[in-house]
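> Just a sequence and a predicted model for now, questions to come.
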Amino acid sequence: MELSNKDKAAAIQNSIETSTLEETGLIHPTSYKQHNPNVETGLQAILALHDQMPMHKVYTNVVRQFQDGDYGFVHIDYFLFDYTAAFDIHRFENGVSVEHWDNLQINPRKLNKSGRTMTDGKTKAIDHHKTDSNKKIAQDFVQNILIDGNLGDISKYFDGDRLIQHNPHMGDGVKEFIDVLSEWEKEGKPQKYTQIHKVLGEGNFVLVLSEGYLGGEHSAFYDLYRIEEDKIVEHWDVIEAIPEPDRRKNTNGKF
């Protein structure tokens, strides 16, 4: 039986630890479009990168795996060159990955204010019949609140103050989320979202890929939301700086 797209995405990322990427046959050997700006495009560039990793330390732990049509996307606890939390996305054609996006952030490996890590929490999708409506809720939240700044509407997206938070710099709660963003603004290192690029979902889990600035640094925001009864109840994120064009190793764009 052929693997699902989410199982294929997980298998590709797990093959880093076992050094079996080429053997999996899950990446197109000649047509593999890379959106990680720090890696050249194509399969051979990935294999060359793996050769540079400290393999005695490398591990991959796929914590969550989902799919949305031709896309498989996974949430991972890694050691690559350092302890890392990441999202990886693969687009499949004819059974193999032909395009890849990711976002990586150094994992402090400490508990946040509410005793949570960057990757713990619920892992299994439910409410598959509500995938489209849940994607709309998450997209509308990012656009209306984080981009347009309509904080007066924030109660539409949450059940009171309930928000399970995995960002390492915040604790649980909607008020805490708003307070921290306000504090960062006052400190001159605001988190600003400017554009949504992609929304992927399976059931009650939705991943939103956005562009913006963190403390003035051009950044990519990957936000994963878990939704219950039309309200956001849990949030994970990975934030990564986007290098200037002259420092990028491919011309495919981050998104």
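Yep, that arrived. Numbers count the residues shown, from 1 in each chain.

> Every contact and neighbour count from this point should use C-alpha atoms.
Fine.

> all helices of the protein, in order?
Assigned by DSSP state H, the chain shows helices spanning 5-18, 21-24, 43-52, 131-141, 174-186.

> another structure for you, compare them:
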Amino acid sequence: MTTDQETERNRRLVTDGFERFARGDIGVLRTLLHEDFVEHSPGNPSGRDAFVDFITRAPVASARLELKRVVADGPYVVMHYLMTESGGQATAVVDIWRLEDGLIVEHWDVVQPVADADQECRPR
């Protein structure tokens, strides 16, 4: 498989999985994550089963997710999306996934509250 084919396959796997998850299919994670999945976000558990159980109870499981962009390069897929919780709190999220043989083996993330429109930085 060429690097371009690997990149496209991984981008498609993660994007399709994200879309299913965003529609409420949390079980899709069990098909995407390697059994020995490593989570690099402090406080979140590693291991497929422990991570899925954790995510089931996390705010992201019931939030509205709006995908903004996807960047893929070989085994890495980066997703930027807006997560809006039921109370209206908006959070910008960047997930970085590393895949091997069609399964996600590692995850990193960056999470940041979205500023209200009146608090946004504007050029002077």
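Received, thanks. All values reported here derive from a predicted model rather than from experimental measurement.

> Quick check: TM-score for this pair?
Superposed pair, TM-score by TM-score structural alignment, normalised by the length of structure 2: 0.83. Supporting alignment: 118 aligned residues with a C-alpha RMSD of 2.1 Å.

> Of the helices of structure 1, which is nearest residue 155 of structure 1?
helix 174-186 (8.9 Å; C-alpha to C-alpha).

> Any chance you could list what contacts the closest one?
Residues outside helix 174-186 of structure 1 that contact it (C-alpha atoms under 8 Å, 6 or more residues apart in numbering): 158, 160-163, 170-171, 190-191.

> If any of those are buried, give me the ChimeraX selection for them.
Only the buried entries of those go into this ChimeraX selection, using 16 or more other C-alpha atoms under 10 Å:
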select :158,163,170,171,190,191
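
> show me what contacts the residue nearest the centre of structure 2?
Taking C-alpha atoms, centre = their mean, the centroid of structure 2 lies closest to residue 95, which sits 4.4 Å from it. Shown in contact with residue 95 of structure 2 (C-alpha under 8 Å, 6+ apart): 78-80, 107-110.

> Narrow those to just the buried residues.
Buried members of these, scored by 16+ other C-alpha under 10 Å, are 78-80, 107, 109.

> possible to save those residues as TSV with distance to residue 4 of structure 2?
Below are these laid out as TSV (distance: C-alpha to C-alpha, whole Å):
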residue	distance to residue 4 of structure 2
78	16
79	18
80	21
107	21
109	24
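
> of all these, which comes closest to residue 27 of structure 2?
For those, the closest approach to residue 27 of structure 2 (C-alpha to C-alpha) belongs to residue 107, at 17.4 Å.

> nearest residue to the residue mapped onto residue 17 of structure 2 from structure 1 other than its sequence neighbours?
The alignment partner of residue 17 of structure 2 in structure 1, by TM-score structural alignment, is residue 141. Closest residue in space to residue 141 of structure 1, ignoring its immediate chain neighbours: residue 157 at 6.8 Å, by C-alpha to C-alpha, 6 or more residues apart in numbering.

> Quick one: map that neighbour onto structure 2.
Looking across to structure 2 (by TM-score structural alignment), residue 157 of structure 1 lines up with residue 32.

> Hmm, that match is touching residue 103, no?
Yes - contact criterion C-alpha atoms under 8 Å: residue 32 of structure 2 and residue 103 qualify, at 5.3 Å.

> Please report the distance of residue 72 of structure 2 from residue 117 of structure 2.
Per C-alpha to C-alpha, to the nearest Å, residue 72 of structure 2 is found 30 Å from residue 117 of structure 2.

> All the strands of structure 1, residue numbers only.
All strands of structure 1, identified by DSSP state E, fall at 33-34, 59-68, 71-79, 83-93, 96-106, 164-165, 191-202, 205-214, 217-228, 231-241.

> Now render the ones you listed as JSON lines, adding distance to residue 127 of structure 1.
Below are the strands of structure 1 laid out as JSON lines (distance: least, C-alpha to C-alpha, whole Å):
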{"stretch": "strand 33-34", "distance to residue 127 of structure 1": "32"}
{"stretch": "strand 59-68", "distance to residue 127 of structure 1": "13"}
{"stretch": "strand 71-79", "distance to residue 127 of structure 1": "18"}
{"stretch": "strand 83-93", "distance to residue 127 of structure 1": "22"}
{"stretch": "strand 96-106", "distance to residue 127 of structure 1": "26"}
{"stretch": "strand 164-165", "distance to residue 127 of structure 1": "19"}
{"stretch": "strand 191-202", "distance to residue 127 of structure 1": "8"}
{"stretch": "strand 205-214", "distance to residue 127 of structure 1": "9"}
{"stretch": "strand 217-228", "distance to residue 127 of structure 1": "9"}
{"stretch": "strand 231-241", "distance to residue 127 of structure 1": "13"}
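
> Select, out of these, the one closest to residue 11 of structure 1.
Residue 11 of structure 1 lies closest to strand 59-68 among the strands of structure 1, at 9.1 Å (C-alpha to C-alpha).
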